[in-house]
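Engineer: Predicted coordinates and the sequence they were generated for:
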Amino acid sequence: MAGAKPGVNRVAGLPFSQACENNKQPILAHLQVHFADCQQVLEIGSGTGQHACHFAPALPHLVWQTSDQPHYHEGIRAWLTAYPRDNLRQPLSFTVGQDPWPAPGIDGVFSANTAHIMQPDEVNVLMQMIACHLPANGVFCQYGPFCFDGQYSSDSNRAFDQQLRSQGYGGVRDVEELQAWGAGLQLQEVLALPANNHLLVWRKP
C-alpha cells in the first residue's frame, strides 16, 4: 500500500524513502493543526515507518497507530525500535479489500502516497471504510498527487501518472472521484504542498 519502493538508509541500516524525508516537515505543520483534537490516529500505509517516527514526537497528545501490508512490517518495526516513542504503536496488518478495519476507537486517519498506488476499486473501498468508521467530527488527512476536475496540477504529475499506469498501479486519482467514493466525508481543505502534491483534509460531520 505504501508508495515507491524504499532504498536503505546506509547510516542506520533502515529502509529509507527520500520522498518521506523531503515532505515530512511540510505535512507535519498541517497535521499539528488538523489533528489537534484527535486522540488516536491510524496511519494507513506506513511504508518505511519514517513518517510515523517523525510525526509522533511532535503530536504527543495522541496515539499514532501504524499499519500496512505485512511485508512492510519488518522495516516499520526497525524504525520504531530505533526511534521509540510512548505514543507510537507497532504496525497492524491492513490490506485494503481483504482485511476488516484494523483498529477501534480511531478519531483521525492519515495516509500518504497510497491512493495513486492502489487500484481504483481499492481506493473506493478505503474511502468507504474511513467514512464508515470515523466518528462524528473525525478527521482524515490524505497526502499525495491529485487531479482536479479532470486536470493534472502539473506536467510532472501527468508524466508520473502515465508512468504509474504503465507499471500496473492505479494512477493519480481525481478529487471529485474521491468525494463520490467517500460519501459521508466532507472535504474541508485542499492544501498545496511542495513538489505539486496536496493535503486533502476530510472531516466526518
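Structural biologist: Yep, that arrived.
Engineer: okay, CA-based contacts and neighbour counts for the rest of this
Structural biologist: Noted.
Engineer: Flag every buried residue along stretch 162-175.
Structural biologist: By neighbour count with 16 or more other CA atoms under 10 Å, stretch 162-175 contains the buried residues 164, 169-175.
Engineer: again, but for stretch 113-122
Structural biologist: 113-120, 122.
Engineer: and what of stretch 52-69?
Structural biologist: Residues of stretch 52-69 classed as buried: 52-57, 59, 62-69 (neighbour count, 16+ other CA under 10 Å).
Engineer: Same question for stretch 9-26.
Structural biologist: Within stretch 9-26, the residues that qualify as buried by neighbour count (16+ other CA under 10 Å) are 14-17, 20, 23.
Engineer: which other helices and strands contact whichever helix in the chain runs longest?
Structural biologist: If each helix of the chain is counted by residues according to DSSP state H, the longest one is helix 18-34. Under the contact criterion of 3 or more CA pairs under 8 Å, 6 or more residues apart in numbering; DSSP states H and E, the helices and strands touching helix 18-34 comprise helix 50-58.
Engineer: quick one, strands of this structure?
Structural biologist: Counting by DSSP state E, one finds strands in the chain at the ranges 7-9, 14-16, 40-43, 63-68, 88-93, 108-112, 139-144, 146-148, 151-152, 173-174, 186-193, 197-203.
Engineer: Please render the ones you listed as a markdown table that adds distance to Trp101 to the earlier fields.
Structural biologist: As requested, these are exported to a markdown table (distance: least, CA to CA, whole Å):
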| stretch | distance to Trp101 |
| --- | --- |
| strand 7-9 | 29 |
| strand 14-16 | 26 |
| strand 40-43 | 10 |
| strand 63-68 | 11 |
| strand 88-93 | 10 |
| strand 108-112 | 12 |
| strand 139-144 | 15 |
| strand 146-148 | 25 |
| strand 151-152 | 31 |
| strand 173-174 | 22 |
| strand 186-193 | 20 |
| strand 197-203 | 18 |
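Engineer: Comparison target below:
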Amino acid sequence: MNNLDKPFSQACENNKTPILEVLRQAFRDRTRVLEIGSGTGQHAVHFAAELSHLEWQTSDLAENHPGIQLWLAEAQLPNLYPPIELDVTQRHWPQGFDAVFTANTTHIMPWEAVIEMIGRIGEALPEGGRFCQYGPFNYGGRYTSESNARFDIWLKQVEPSQGIRDFEAVETLARQAGLELLADHELPANNRLLEWIKRR
C-alpha cells in the first residue's frame, strides 16, 4: 500500500466539519479520546489536527489498520496514535480514556455488538466522561427521511444483521450503562450526534 492507495470516504469528507463543531464543545475539557471504528482514518486526522489539546487514539479491526496508517503517516500529528486492534465484543478493552467517539458504526455492527459496545463504554469511562455517537437513528420506530428508509433497506440487503437503530433502544442501553443523554444534535444528511455523559 502506498499513499495513492489511501482509502477515501466521501461521507467522511462531507460530515467532518459539522461533527467537529459539536466535538469542540463536547470534548473541550477532555484529554484522551478513544475512537471506535476509525475506518479510513480521515476523521481521526481532521479532528486531531483541530483539537490539538486531545490525545486521539484510533482503533478498528486489524484489516482496516493499513489504510488508517497511511492517513496517519501523511498527517504526522504528535497527538494522533496508531490504531489498536479493537473488536467491541472482546473481553478486555483499552483503559485510561475520558472520552469515546464513534461514527457510522452502530448501524453496521449487529445489534448484539451494539449492546456490548455501549456496555463496555459505560464500564471504561470515568465519572464525567463523554461519549459522542454519530450516525442515523430512527425515532418512535419511524425513519426521519425517505433517504434513511432507502439506506436501511440497502443495509439489510447487504447484511441482515445491519440496520438503522431505534434511538429509544440505544438510550435504554446507555442508561443501563450509566450514560445520560446530554444532547441530541441534528446534523446534515439526516444524521444525529448523540452526546452522553457517564454518571456514577
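Structural biologist: Cool, the structure landed. Being a predicted model, the structure only gives us computed values, none of them experimental.
Engineer: circling back: report the aligned residue range of structure 2 for the longest helix of structure 1.
Structural biologist: The counterpart of helix 18-34 of structure 1 in structure 2, counting by TM-score structural alignment, spans residues 10-26.
Engineer: quick one on the thing from earlier: ok, so of the buried residues of stretch 52-69 of structure 1, who is nearest Gly150 of structure 1?
Structural biologist: Taking CA to CA as the measure, Gly150 of structure 1 sits nearest to Asp68 out of those, at 29.4 Å.
Engineer: Can you find the partner of the closest one in structure 2?
Structural biologist: In structure 2, Asp68 of structure 1 lines up with Asp60, judged by TM-score structural alignment.
Engineer: Spit out the contact partners of that match.
Structural biologist: For Asp60 of structure 2, the residues meeting the contact criterion (CA atoms under 8 Å, 6 or more residues apart in numbering) are 36-39, 83-87.
Engineer: Arg24 of structure 2 - nearest residue in space that isn't next to it in sequence?
Structural biologist: Leaving out its chain neighbours, the residue that sits closest to Arg24 of structure 2 by CA to CA, 6 or more residues apart in numbering is Leu51, at 7.1 Å.
Engineer: Kindly state which residue of structure 1 is aligned to that neighbour.
Structural biologist: Using TM-score structural alignment to pair residues, one finds that Leu51 of structure 2 aligns to Leu59 in structure 1.
Engineer: gap between that match and Pro194 of structure 1?
Structural biologist: Here Leu59 of structure 1 is placed at a distance of 22 Å from Pro194 of structure 1 (CA to CA, to the nearest Å).
Engineer: Gln188 of structure 1 too?
Structural biologist: Here Gln188 of structure 1 is placed at a distance of 20 Å from Pro194 of structure 1 (CA to CA).
Engineer: Tyr83 of structure 1 too?
Structural biologist: Distance check for Tyr83 of structure 1 against Pro194 of structure 1: by CA to CA, it reads 26 Å.
Engineer: So which of the two has more stuff around it?
Structural biologist: In this view Tyr83 of structure 1 and Pro194 are compared by other CA atoms under 10 Å, and Tyr83 has more residues nearby, 15 against 10.
Engineer: which one in structure 2 is aligned with the more buried one?
Structural biologist: Under TM-score structural alignment, Tyr83 of structure 1 pairs with Ala75 in structure 2.
Engineer: From Arg24 of structure 2, how far out is its match?
Structural biologist: Applying CA to CA, the value for Ala75 of structure 2 to Arg24 of structure 2 is 20 Å.
Engineer: And for the match of Tyr83 of structure 1, nearest residue in space, chain neighbours not counted?
Structural biologist: When the adjacent residues along the chain are set aside, Ala75 of structure 2 lies closest to Val45, with 6.6 Å between them (CA to CA, 6+ apart).
Engineer: Would you agree that neighbour is in contact with Tyr81?
Structural biologist: No - using CA atoms under 8 Å, Val45 of structure 2 and Tyr81 do not qualify as a contacting pair, with a distance of 10.0 Å.
Engineer: Mind listing the shared neighbours of the two?
Structural biologist: When contacts are counted by CA under 8 Å, 6+ apart, Val45 of structure 2 and Tyr81 have Leu72 as shared neighbours.
Engineer: what's the closest of the buried residues of stretch 52-69 of structure 1 to Cys147 of structure 1?
Structural biologist: Using CA to CA, Asp68 comes nearest to Cys147 of structure 1 of the buried residues of stretch 52-69 of structure 1, at 24.8 Å.
Engineer: Next, count neighbours for the residue nearest to the closest one when sequence neighbours are not counted.
Structural biologist: With CA to CA, 6+ apart as the measure, Gly45 is the residue that lies nearest to Asp68 of structure 1, at 4.6 Å, once sequence neighbours are left out. Other residues lying near Gly45 of structure 1 total 26 when counted by other CA under 10 Å.
Engineer: The aligned partner of Gly45 of structure 1 in structure 2: what's it in contact with?
Structural biologist: Aligning on TM-score structural alignment places Gly45 of structure 1 opposite Gly37 in structure 2. Taking CA under 8 Å, 6+ apart, we find Gly37 of structure 2 in contact with 58-61, 102-103, 105.
Engineer: can you list those in CSV and add distance to Arg142 of structure 2?
Structural biologist: Rendered in CSV, the data for these read as follows (distance: CA to CA, whole Å):
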residue, distance to Arg142 of structure 2
Thr58, 33
Ser59, 32
Asp60, 30
Leu61, 31
Thr102, 23
Ala103, 21
Thr105, 20
